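Enquirer: Just to be clear, the model below is a prediction. Sequence and coordinates:
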Amino acid sequence: MTGGASHEKASTTVPSAFGWCAWHKGHAEDLRLIQIHEQGSGAGGNLFACGPCRQAHHLVPLADRP
């Protein structure tokens, strides 16, 4: 069965997500967390970027930073 091999490959890659890209301001797939806005006296939040925006703006996801 080839389904098992596909499952193994998926577990070794970073999961992708669908949502809002803060850089091109639109919906996209393959989002990764780039920046966390800490909550002080105002609202907190997170900024995500899609693959093309990460390449165009040289963005490094938080999970990939040393």
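Expert: Right, received. Where do you want to start?
Enquirer: From now on I want contacts and neighbour counts done on CA atoms only, so please keep to that.
Expert: Noted.
Enquirer: So which residues of the chain form helices?
Expert: For the chain, helices defined by DSSP state H occupy the ranges 3-11, 51-56.
Enquirer: And here is the other one:
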Amino acid sequence: MQEAIQAQEDEDTPQGYGWCSWHEDYSGGLRLIGIEEQGTGPGRNYFACKPCREANNLVPFADRP
């Protein structure tokens, strides 16, 4: 029987399926990278999948000091 192997950071971290703001397509394993707030109207959230986070050295919002 094979078991899924994941990095330790991925096991306890909330992730979702949705739109990756970097490669502009749907993907799994998304993490929130940034939040753009606006005074009026809706803001915007930026999410990235694991390959994009690694390729662009992106630090998830929740992992920042």
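Expert: In hand now; what should we look at? What you see is a predicted model; the values in this text were computed from it and never measured.
Enquirer: export the helices of the first structure to JSON lines and tack on distance to Ala28 of the first structure and mean neighbour count?
Expert: Below are the helices of the first structure laid out as JSON lines (distance: least, CA to CA, whole Å; neighbours: other CA atoms under 10 Å):
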{"stretch": "helix 3-11", "distance to Ala28 of the first structure": "20", "mean neighbour count": "9"}
{"stretch": "helix 51-56", "distance to Ala28 of the first structure": "9", "mean neighbour count": "14"}
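Enquirer: so which of those helices gets nearest Ala22 of the first structure?
Expert: helix 51-56 (9.2 Å; CA to CA).
Enquirer: The nearest residue to Cys21 of the first structure once chain neighbours are set aside: neighbour count?
Expert: Nearest residue to Cys21 of the first structure, sequence neighbours excluded (CA to CA, 6 or more residues apart in numbering): Ala49, at 4.7 Å. Other residues within reach of Ala49 of the first structure, judged by other CA atoms under 10 Å, total 29.
Enquirer: ok, Ala49 of the first structure - contacts?
Expert: Ala49 of the first structure is in contact with 20-23, 31-34, counting by CA atoms under 8 Å, 6 or more residues apart in numbering.
Enquirer: which residues in the second structure does stretch 13-30 of the first structure match up with?
Expert: Mapping stretch 13-30 of the first structure onto the second structure (TM-score structural alignment) gives residues 12-29.
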